[in-house]
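Undergrad: sequence and predicted structure below; questions after.
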Amino acid sequence: MKQPLNIFWFRRDLRLDDNVGFYEALKSDQHVLPIFIFDSEILEKLPEDDTRVTFIYNTLQKMRSTLQDEHDSSIAMYHGKPLEIYKQLVNEYDIKEVYTNHDYEPYAKERDEEIKEFLKKQGIEFKTFKDQVIFEKDDIVKSDGTPYKVYTPYMKLWKATFKDHDFKIYYTNDYLDNLVKNSRLPNLSLADIGFKKSHQEIKDYTVTPTLIQDYEKTRNFPAKDSTSRLGPHLRFGTASVRKMVKKAIAEENEIFWQELIWREFFMQILWHFPHTAKDSFKPKYDRIEWRNNEEEFKLWCDGQTGYPLVDAGMRQLNKTGFMHNRVRMLVGSFLCKHLLIDWRWGEAYFAEKLHDYDMSSNVGNWQWVAGSGVDASPYFRIFNPTTQIEKFDKDRKYIKKYVPEFDTDNYVEQMVDHKEARERCLKVYKEAVS
């Protein structure tokens, strides 16, 4: 006789505590089998030493060890297409309900709908919960029910709504004994899923009271390296957004709090306007005659543009999988405005390299610098990559760290003249959007 149970499906919520779907599953009237699926649809597009895959794998192994040592349970690991894995699970177990947390990206929405329909035919309910955000979908909309397209009014209503919000942390410790008692659930190695250990690593995040209090003073200066490194941990759920908001409120730091709100703003934009993953939010911007010079794109990717702050940012990204946020805006603007290369090329490169890649924020920010998105930088705002140095790295500490040949005869010449590139950009953009 097959074992009756409920399933909790871990995805981008890789933590045992303050995990809404996991909490609700554990409180259900069946023992819970936790699972993770290495989705072959996603993995086949990634390089074999992808740092994010190593990070996910190592995090899951730590979670498995905790459950094995303390609760005589584990997490069952699978590799393949999620629908095929669920067909296998239905044959192995008497599944009553499947619990998981919402995922908002276009592929995830399609995948979940497919799983939901399959399970429904088996008489199994598919229950999903809000976990990776405070507010989602239609939680923060205008009075007429339409979504906000500008950040500031969205942020103000977000904060006003939060004051009346039933805010709580979902502690799971009291319910972990409701897990299936089996510490030898299926496991996988990195090689089993076609990967090898990455030479890069995702650093732990730092959200100390001092960092939050000093955030506004230090966040724009890449040499200080005083950002929280929270991005990948929110992306993969190793950090709880509720606990992070609680910290921001405790330190009364509006700027840190508002960065968390930006993340949710872009998420709801992608939810309401899924076409923006590939097309400009403002359709007339898809009329831009991009130059799309492949040789120039490669120089940008390699950090060989001759503009030291741009090159430092790209080399930091290639070497570490991270780039300081202030520098991200500059390198994005340089690609779209100085080189007239389609923002989608840059977005795809960041998607491959960034440890904290999140489709909604990446697309939102790339469309911002290109001028094509919601609440975008106007197309005639073109960062000067030289004067930006004086503002944000005047001692050249960040530049010297990543471009050691800077200020020597070995440094490459500027690939384009700023003034000429600016005039060319304004002409091309004006022709497309006016």
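TA: Yep, that arrived. Residues are numbered from 1 along each chain as shown.

Undergrad: going by C-alpha atoms from here, please, whenever you check contacts or count neighbours.
TA: Will do.

Undergrad: can you tell me the closest non-neighbouring residue to the residue nearest to the spatial centre of the chain?
TA: Centroid-nearest residue in the chain, with Cα atoms, centre = their mean: Asp358, separated by 2.3 Å. Counting by Cα to Cα, 6 or more residues apart in numbering, Asp358 lies nearest to Arg235, which is 6.4 Å off, once chain neighbours are set aside.

Undergrad: tell me how many other residues surround the one you found.
TA: By the criterion of other Cα atoms under 10 Å, Arg235 has 19 neighbours.

Undergrad: equivalent analysis for Val241, please.
TA: Val241 - counted by other Cα under 10 Å - has 20 other residues nearby.

Undergrad: pull the contacting residues for it.
TA: Gln132, Val133, Ile134, Leu234 (Cα atoms under 8 Å, 6 or more residues apart in numbering).

Undergrad: OK, contacts around the closest residue in space to Lys284 that isn't next to it in sequence?
TA: Among residues not flanking Lys284 along the chain, Val433 sits closest, at 5.5 Å (Cα to Cα, 6+ apart). Contact partners of Val433, counting by Cα under 8 Å, 6+ apart, are Lys284, Tyr285, Arg287, Ile288.

Undergrad: next, the one to line up against it:
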Amino acid sequence: MSAAPATSTALVWFRRDLRAHDHAALSQALARHGRVYCAFVFDTDILDALPSRSDRRVEFIHASVLALHGALQALAARGGVPGGGLIVRHGRALDCIAALAQALGVSEVLVNRDYEPAARARDAAVASALAGLGIAFSSHKDQVLLECDEVLNRQHQPYSVFTPYRRAWLARLDDGQLAAHPVEPRPGQLAPPPVPERLPGLEELGFARTNLGTLALPTGQDGAQQLLRDFASRLSCYHEARDYPARKGVSYLSVHLRFGTLSIREAARLAWPHAARGDAGAQVWLSELCWRDFYFMILWHHPRVVSQAFRPEYDRVQWDDAPALWQAWLTARTGYPLVDAALRQLHQTGYMHNRLRMVVASFLTKDLGLDWRLGERHFAEHLNDYDLAANNGGWQWAASTGCDAQPWFRIFNPVTQSRRFDPEGRFIRRYLPELARVPPAHIHFPADMRPQELAACGLRLGEDYPLPVVQHASARERTLMRFHFLKANAA
């Protein structure tokens, strides 16, 4: 690392990058400045908009911020000089960062880039406020491997189809893109908070404890490393196991990638050498990381997708207005066990298996005929790993309104999906204990059981478990007609 000016001071503003290693903005600050402060803001513009004061994500962030504070102190102590730690504020980020930067006398505020429209607007406002104070503002690529305009087609335009994007993405990816950003402070370089810092408790932020502590979800950068090590032992089987919700097949790293307690480069470095040698599990995992970059790129170039279809013609789809069907989906009482179990998993844990996200989204839009934006907002309220780019991209894929979407005439059969990916009904029984006695032959669709079979299980359809709110075959035909009508009127 080159010597930094001894007299300059910087402020690193942490957001969705809650770790003290392989951190682009922190690495740049240490390279360019003699003294570096670190800060985090519990932004009331974000927190006040949350629908519940009991939110697992806030608790996860709070625990991870506490861990980051300790990690920064430990990093400073390695140089033999006490220091480091986080300055923590609770308020509007725009006000807090400008005031803090001025009070600390810094010459630059450094952040890792955020690609969401609201975050971009916030950062522009902060940069403007800092410029008025004579303070520089810089943002750095950290939460993706390749961003914005780094992967373009031959016409120098952003891709809208994933497969050619992935080929170009893989061609651009190299050891340099995967290299860690060093965080190696010299003694005394990481400055402690100007006054002893007492980090606010969760309750002081206006939030209550959730069941996060009872879930198998370790927090902070150490929790991310724990899960990464566990996944490394299963990586080679990822392509075979990832679609089965009753198996331990996925990485469970999504929330850590969302809040940056895990570096995306470290996640990719796990797979990169194995993928190059032809390991199918590593190749599929690397492809999943590519999807993540792809959706960030789409959101950056097409911010209208937040509220509109990526393909404008699909904004004319006539979705049904069916409050009873919406309530059945919302309360996990559709009569389709895999759908209901997946929604209960979401409500009880804040997590939903990726295969089931597709099934549940397809069911809402293609079986119930409801607007994808309803489901997208519900996921946004409940998913621990909620990420606007990926969530929006996934819902538009399922609804056939997005880029490289599932063709509108291909419609998931929820019963077939259940039989294929939860053949013994183990996942279903975990979240629908009322179906515990239903044999595997009928667990996927109890409505097909004869009265004597229901009696043998002690199951009363319509009471213990609901009857199906729609019949898939007729719902499928209605969806095909919906899109045929759209195509006919567009011609």
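TA: On my side now, so go ahead. Note that the structure is predicted; figures quoted are calculated from it, not measured.

Undergrad: thinking again about what came up before, so which of the contacts of Val241 of the first structure comes closest to Arg52 of the first structure?
TA: The nearest member of those to Arg52 of the first structure, counting by Cα to Cα, is Leu234 at 12.8 Å.

Undergrad: looking at this, the closest one is in a helix?
TA: Yes - judged by DSSP: H, G, I helix; E, B strand; the rest coil, Leu234 of the first structure forms part of a helix.

Undergrad: corresponding residue for it in the second structure?
TA: Counting by TM-score structural alignment, Leu234 of the first structure corresponds to Leu257 in the second structure.

Undergrad: what do we get in the first structure for Ile61 of the second structure?
TA: With TM-score structural alignment as the criterion, Ile61 of the second structure matches Ile56.

Undergrad: picking up where we left off before, thought Tyr357 was touching the residue nearest to Asp358 of the first structure, still the case?
TA: Yes - using Cα atoms under 8 Å, Arg235 of the first structure is in contact with Tyr357, at 7.4 Å.

Undergrad: burial of the equivalent of Arg32 of the second structure over in the first structure, as a residue count?
TA: Under the alignment (TM-score structural alignment), Arg32 of the second structure pairs with Ser28 of the first structure. By the criterion of other Cα under 10 Å, Ser28 of the first structure has 15 neighbours.

Undergrad: remind me which helix or strand Ser28 of the first structure belongs to.
TA: If you go by DSSP states H and E, Ser28 of the first structure is not part of any helix or strand.

Undergrad: related to what we said a few turns ago, the match of Leu234 of the first structure reaches Ala268, doesn't it?
TA: No - at 11.3 Å, Leu257 of the second structure does not count as touching Ala268 under the criterion of Cα under 8 Å.

Undergrad: now the helices for the stretch 1-150 of the second structure?
TA: 24-32, 44-47, 56-77, 93-104, 117-132 (DSSP state H, counting those that start in this stretch).

Undergrad: reformat the ones you listed as CSV; add distance to His382 of the second structure.
TA: Output for those, formatted as CSV (distance: least, Cα to Cα, whole Å):
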stretch, distance to His382 of the second structure
helix 24-32, 30
helix 44-47, 14
helix 56-77, 8
helix 93-104, 24
helix 117-132, 20
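
Undergrad: winner for burial among those helices?
TA: helix 24-32 (a mean of 24; mean count of other Cα atoms under 10 Å).

Undergrad: now it on the first structure. Mean distance?
TA: In the superposition with the first structure, the average deviation recorded for helix 24-32 of the second structure is 1.1 Å (mean Cα distance after the TM-score superposition for the first structure).

Undergrad: check which helices and strands that helix sits against.
TA: Here helix 24-32 of the second structure touches strand 9-14, strand 108-112, strand 136-140, going by 3 or more Cα pairs under 8 Å, 6 or more residues apart in numbering; DSSP states H and E.
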